[in-house]
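> I need the structure of the sequence given here:
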Amino acid sequence: MVIKVFLATSSGSTAIKKKQQDVVGFLEALKVDYTQLDIACNEDNRKWMRQNVPEEKKPANGIPLPPQIFNEDSYCGDYETFFDAKEDNSVYAFLGLPPPPGSKQAQVEEEEEQEEEAE
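The predicted structure follows:
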């Protein structure tokens, strides 16, 4: 499973650059394997991203802005949903990845499983 982060390397927007850096930096801190796909220099990447962001997730103008995050072909979300997952300590679930052993998220899931078994 490869996490794909669609970015615009030559974006003139400082807000977009900051969001992209935030996502990439956090994935690196978690040691999550990911691939950066540039939509500014590669028309195929731009087309693929635009076609695969679900309609209900597209902005009013219909053009999703980077960063957009996928797990293979499965849409995870944009910066706002990533940020929410980060705040909720649920980034692995957001990405569709199992939490690494020993992580807080793995411990929470383990406790929930034990509670369900006890019922």
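> From now on I want contacts and neighbour counts done on CA atoms only, so please keep to that.
Noted.
> ok, residues contacting the helix or strand where Val5 lies?
Val5 belongs to strand 3-7 when assigned by DSSP states H and E. Outside strand 3-7, the residues that touch it by CA atoms under 8 Å, 6 or more residues apart in numbering are 20, 24, 33-40, 45, 49, 66-72, 95.
> ok, 7 Å please
20, 33-39, 66-72 (CA atoms under 7 Å, 6 or more residues apart in numbering).
> now swap in stretch 68-88 and tell me
1-6, 19, 53, 67, 91, 94-96.
> Tell me the one of the residues you listed nearest Gly102?
Val91 (15.2 Å; CA to CA).
> Next up, identify which helix or strand the closest residue to the closest one other than its chain neighbours is on.
Closest residue to Val91 in three dimensions, ignoring its sequence neighbours and counting by CA to CA, 6 or more residues apart in numbering: Ala85, at 5.0 Å. Ala85 belongs to helix 79-87 when assigned by DSSP H and E.
> Toward the C-terminus from that helix, list the very next helix or strand.
Next along from helix 79-87, by DSSP H and E: helix 91-95.
> to compare against the first, here's another:
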Amino acid sequence: MVIKVFLATSSGSTAIKKKQQDVLGFLEALKIEYAQLDIASNEENRMWMRENVPGEKKPANGIPLPPQIFNEENYCGDYDTFFDAKEENSVYEFLGLTPPPGFKKMDQEEEDIQGEDNLVSEEEEELRQLEEEEAEED
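Now for the predicted structure:
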């Protein structure tokens, strides 16, 4: 199975470029085989992507923006759903792939602990910023 990432190589949008790079970089880091399909220079790719993104997943204007991700012919999602899967440590499920041997998905307790660690980090960051602001005022 090959993951297909539909993207626009000549997009003028820095946000789209960043999202595309994020998806490709993450797939490369996990050593997941994928194919890049350009919708900017290939009309067939553009039409196939538009026709195969499910209706409920299309934006109000009906034209889905890249990156759009498929496992062969099966729609996986767009950048936002990919990002959510990445955050939930469920990218393999999102992509419809079997995780490699030794891959351990965090259980709920580990996720809760990690979430608490993130809260502590956020509180520490806020405290550091307040201390910096107070130092600047002096």
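> coming back round to it: which of the contacts of stretch 68-88 of the first structure are buried? Put it as a PyMOL command.
Per 16 or more other CA atoms under 10 Å, the buried members of the contacts of stretch 68-88 of the first structure correspond to this PyMOL selection:
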select buried, resi 3+4+5+6+19+53+67+91+94+95+96
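> Including distance to Ala106 of the first structure, could the contacts of stretch 68-88 of the first structure go into a markdown table?
Shown next, in a markdown table, are the contacts of stretch 68-88 of the first structure (distance: CA to CA, whole Å):
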| residue | distance to Ala106 of the first structure |
| --- | --- |
| Met1 | 19 |
| Val2 | 20 |
| Ile3 | 19 |
| Lys4 | 23 |
| Val5 | 24 |
| Phe6 | 27 |
| Lys19 | 27 |
| Val53 | 29 |
| Pro67 | 27 |
| Val91 | 12 |
| Phe94 | 14 |
| Leu95 | 14 |
| Gly96 | 13 |
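> hmm, back to that, average gap between the strand holding Val5 of the first structure and the second structure?
Superposing on the second structure and averaging over aligned pairs (mean CA distance after the TM-score superposition for the first structure), strand 3-7 of the first structure comes out at 0.2 Å.
> The next helix or strand after that strand vs the second structure, average distance?
Beyond strand 3-7 of the first structure on the C-terminal side, the first helix or strand identified by DSSP H and E is helix 14-29. When the second structure is overlaid, helix 14-29 of the first structure sits 0.1 Å from its aligned residues on average, using mean CA distance after the TM-score superposition for the first structure.
> Identify all contacting residues around helix 14-29 of the first structure.
Looking at what lies outside helix 14-29 of the first structure - CA under 7 Å, 6+ apart - the contacts are Leu7, Ser11, Pro66, Pro67, Tyr79.
> which two from the contacts of stretch 68-88 of the first structure end up farthest apart in space?
The span of these, defined through CA to CA, is set by Met1 and Lys19 at 23.2 Å.
> one step back: please indicate which of the contacts of strand 3-7 of the first structure are buried?
Of the contacts of strand 3-7 of the first structure, these count as buried by 16+ other CA under 10 Å: Gln20, Tyr34, Leu37, Asp38, Ile39, Pro66, Pro67, Gln68, Ile69, Phe70, Asn71.
> how about those in TSV, adding distance to Ala118 of the first structure?
Shown next, in TSV, are those (distance: CA to CA, whole Å):
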residue	distance to Ala118 of the first structure
Gln20	43
Tyr34	37
Leu37	45
Asp38	48
Ile39	49
Pro66	44
Pro67	42
Gln68	40
Ile69	37
Phe70	36
Asn71	33
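> quick revisit: just the ones of the contacts of strand 3-7 of the first structure in strands?
Counting by DSSP state E, the members of these that fall within strands are Tyr34, Thr35, Gln36, Leu37, Asp38, Gln68, Ile69, Phe70, Asn71.
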